[in-house]
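Participant: Build me a model:
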Amino acid sequence: MSQSSVEELLAELIAFDTTSHRSNLPLIEFIEDYLARFGVASRRIVDASGEKANLYATIGPKDRPGVMLSGHTDTVPVTGQAWSVDPYRLTVDGERLYGRGSADMKGFLAAVLAAVPAMVEADLAAPLHLAFSHDEEVGCLGVRSLLADLAQQPIRPAACVVGEPTSMRAATAHKGKLAVRLHLRGKACHSGMAPEGVNAIHTAARLVDWVADKAAEKAAAGPFDERFAITHTTLQVGTIQGGAALNIVPQDCQLDLEIRNIPEEDPEVLLDALMSLAASLEAEMREVHPDAGIRLERLSDYPGLSMADDDSLVDFIVALLDDHALERIGFGTEGGLFQHELGIPSLVCGPGNMAQGHQPDEFVTRDQLACCEAFLARLIAGLEGPQARRRLAEGALLSAEPT
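Facilitator: Next up is the predicted model:
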């Protein structure tokens, strides 16, 4: 069995177009076959459509918790982006490796897969779990079935590292997100008879005003979390659509809005307040037309991530990194779900920078991949051998000074 290099594996992974609206099964099959070459069994968790799947594997002892390395397989589209290279073919230019997903986050997946032979050969005191998910880019949707699967297992991971791009620094916190769509249904009529209609856009504007006022209130009064560049919860309306013609009272209007909350604040409380106003407005609309109304559609949500800087997992991982600085990131990950839904302590650490993610000519550098390879090698060393077994018996395996 020959070991593939990180760059060879990255080229293989990038060649799969795993844009979120497409099936990821060809890539999952590739990973399954790759793992099987080294005697590693894996299991699929297939979605309801049968077109997408998560993949989970454990390397090392199966009768105890271990460290999970988590990454998503889907990418954002390239549609409308001006790429100077083929986005689905790895292009190497000096230190930079270009391709869709190279930074977000197939570079991490390639580094993990390249480390599998070393994981298999190691005398691990605690296992390494590999978790590959789908549909992260559209709201961390795919990982939900993996969470449900893990919740039914007698043993689940003791800790999780999500390999999103952080320039190989440990990120201990990110905000949560709640995205919703409001459908407003009024009553159309000729604009010359406007009082006989129900103007859906006018009602929507009152909801927009509430969102803007609440956003200003949060900016002024908090609560605040000083770990973030934007220290408070934010709210915004991202899109608004409605109306047919200037001389017709608009019957329909649609608002898309989001809440990006600091981990300490519950976005559902804000949504409840908004929907209380919506209920009041709906009652006014129905005084004119009984079929008028406001309907809520939830688009996506994920919780924030919040780990104490002195948590044993943070100490353990930071000791394995070249850069010991801690990060707080402005984008969401599946880490918050692992932490909140399953109680698995989680942090984010992976190669590359999100400044390159989602962009045309996305790239990761060779240096970043090398740093990730070094981290994984130290992680394997920290989990193997008599010293690790002793520390596991003492309940201190995820503490500082891992080797």
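Participant: rest of the way, CA atoms for contacts and neighbours
Facilitator: Will do.
Participant: how many neighbours does residue 180 have?
Facilitator: Around residue 180 there are 18 other residues, counting by other CA atoms under 10 Å.
Participant: structure for this one too, so we can compare:
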Amino acid sequence: MSAAKGKSFTPVELLARLVAFDTTSSKNNLGLIAFVEDYLAGHGVASRRIVSDDGQKSSLYATIGPDDEGGVALSGHTDVVPVDGQTWTSDPFTLRSEGGKLYGRGSADMKGFIASALAAVPSYKARKLKKPIHLAFSYDEEIGCIGVRPMIAELGKDLPKPRMVIVGEPTSMQVVDAHKGPVRWQVDVKGRAAHSSMAHLGVNAVTYATRLIGELERMEQELKQRVIDIRFEPPYSTLQVTKIDGGTATNIVPIGCTFVFDIRALPGLDPDEIETRLRRFAEKRCLPEMHEIAPEADIRIERVNAVPPFGAERKSEVVALALKLTGQNETYGVSYGTEAGLFQEAGAPAVVCGPGDIAQAHTADEWIAESQIAKCMDFLDRLGDWAET
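Facilitator: Next up is the predicted model:
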């Protein structure tokens, strides 16, 4: 699906093309990247791929205006969540317009923003920009903000580093200057198998996994009583066991059990505190008993992914800019994670502001209001005004 050289598309037309690419995180996104590359080249904008190690996925970075550092980057992820198990009333990968709503997987999260940014390219090219506007499109955000990390590592090296970053996650075009940070761990418990009639000869991995889960539940209750920030819903850090698998047969003492838990941490909470406490509990309350019967028994706790909580600086330049561009005077906090914290850690202050409602993200019949696309285009047009000054 190529883009005609130099042809301008409306954001809705571009969204239809982007939605048509099934960029579920388990698949590659190279078709979409090639389309965007071709579209940008048609408007005289060079871009660079940052390819994954296996060559199956790629981020894309482009600069409009002065080929230099500074300016603002518009950040969006190209991947979407699966539609498996969901009941859609139409093809998830064919954009459908009805009643002022645009239905399709990724329409809200977050191809609506990418389409809007691409639709603004011809206008940006026609302007005499004094500050660059960068496009930073990543992959695998949905499974832990994976693809953006190699791209961020190139900022200030092979890629011009933006002065500020606007992450276009769906915020209904409200300015978000803080979000929680998702951190995920996997716990593997190894016991010793035995016939269930001779249970005293074995070490039940499921039993000890439940002890660890009980400790996590105690920590969860404590977190509810700790730092309360009413800007978030819920107003505290959350901790949940999200997956568990153990045992081999009903008449065998389970030799293994694995579970996964995650925390959505408020800005300021150190996830190391959670991990340290669980390790201490394992070492003092579980392993000594396990080793009395099975010296080979073990508990492994591995952090498998972490996205930092995001909190903009009190006098953040990019937050002030976003408020000016939206005409708002209030910022918000959200409970979902984004790439903003990663950009900020790399020295590129960020803000989150984009079209669509997060309530529609990941759902069957995901949709974005056409009015939200229009608001985003107005926002991007005013950004162009700012970049000309």
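Participant: TM-score for these two?
Facilitator: The TM-score (TM-score structural alignment, normalised by the length of the second structure) is 0.95; 383 aligned residues with a CA RMSD of 1.4 Å.
Participant: what span of the first structure lines up against stretch 134-153 of the second structure?
Facilitator: Correspondence between stretch 134-153 of the second structure and the first structure is established over residues 129-148, with TM-score structural alignment as the criterion.
Participant: That stretch: end-to-end distance?
Facilitator: Its start and end residues considered, stretch 129-148 of the first structure measures 16 Å (CA to CA, to the nearest Å).
Participant: ranges for the strands of the stretch 201-350 of the second structure?
Facilitator: Per DSSP state E, counting those that start in this stretch, the stretch 201-350 of the second structure has strands spanning 238-246, 256-265, 298-306, 310-311, 332-334, 350-352. These are given in chain order.
Participant: and stretch 314-334 of the first structure, which residues are buried?
Facilitator: Buried residues in stretch 314-334 of the first structure, counted by 16 or more other CA atoms under 10 Å: 314-321, 326-329, 332-334.
Participant: List just the nearest of the residues you listed to residue 386 of the first structure.
Facilitator: Distance to residue 386 of the first structure across those (CA to CA) is lowest for residue 316, with 17.5 Å.
Participant: Give me the residues contacting the match of stretch 134-153 of the second structure.
Facilitator: Applying CA atoms under 8 Å, 6 or more residues apart in numbering, the contact partners of stretch 129-148 of the first structure are 20, 24, 45, 47, 52-59, 66-76, 157, 299-302, 333-334, 338, 341-342.
Participant: List the contacts of the alignment partner in the second structure of residue 73 of the first structure.
Facilitator: Under the alignment (TM-score structural alignment), residue 73 of the first structure maps onto residue 78 of the second structure. With contact taken as CA under 8 Å, 6+ apart, residue 78 of the second structure is in contact with 23, 29, 32, 110, 111, 137, 138, 139, 140.
Participant: so how far is residue 94 of the first structure from the residue most central in space within the first structure?
Facilitator: The centre of the first structure sits closest to residue 333, judged by CA atoms, centre = their mean, with a distance of 2.7 Å. Using CA to CA, one obtains 30 Å as the distance from residue 333 of the first structure to residue 94 of the first structure.
Participant: the helices in the stretch 151-300 of the second structure, which residues?
Facilitator: Using DSSP state H, counting those that start in this stretch, the helices assigned to the stretch 151-300 of the second structure run over residues 205-225, 271-281, 287-293.
Participant: so what's the residue of the first structure sitting at the aligned position of residue 49 of the second structure closest to, chain neighbours aside?
Facilitator: Aligned against the first structure by TM-score structural alignment, residue 49 of the second structure finds its counterpart in residue 44. Ranked by CA to CA, 6 or more residues apart in numbering and with sequence neighbours excluded, the top spatial neighbour of residue 44 of the first structure is residue 55, at 4.7 Å.
Participant: got a list of what the counterpart of that neighbour in the second structure touches?
Facilitator: Using TM-score structural alignment as the criterion, the counterpart of residue 55 of the first structure in the second structure is residue 60. Neighbour list for residue 60 of the second structure: 33, 47, 48, 49, 50, 135, 136, 137, 138 [criterion: CA under 8 Å, 6+ apart].
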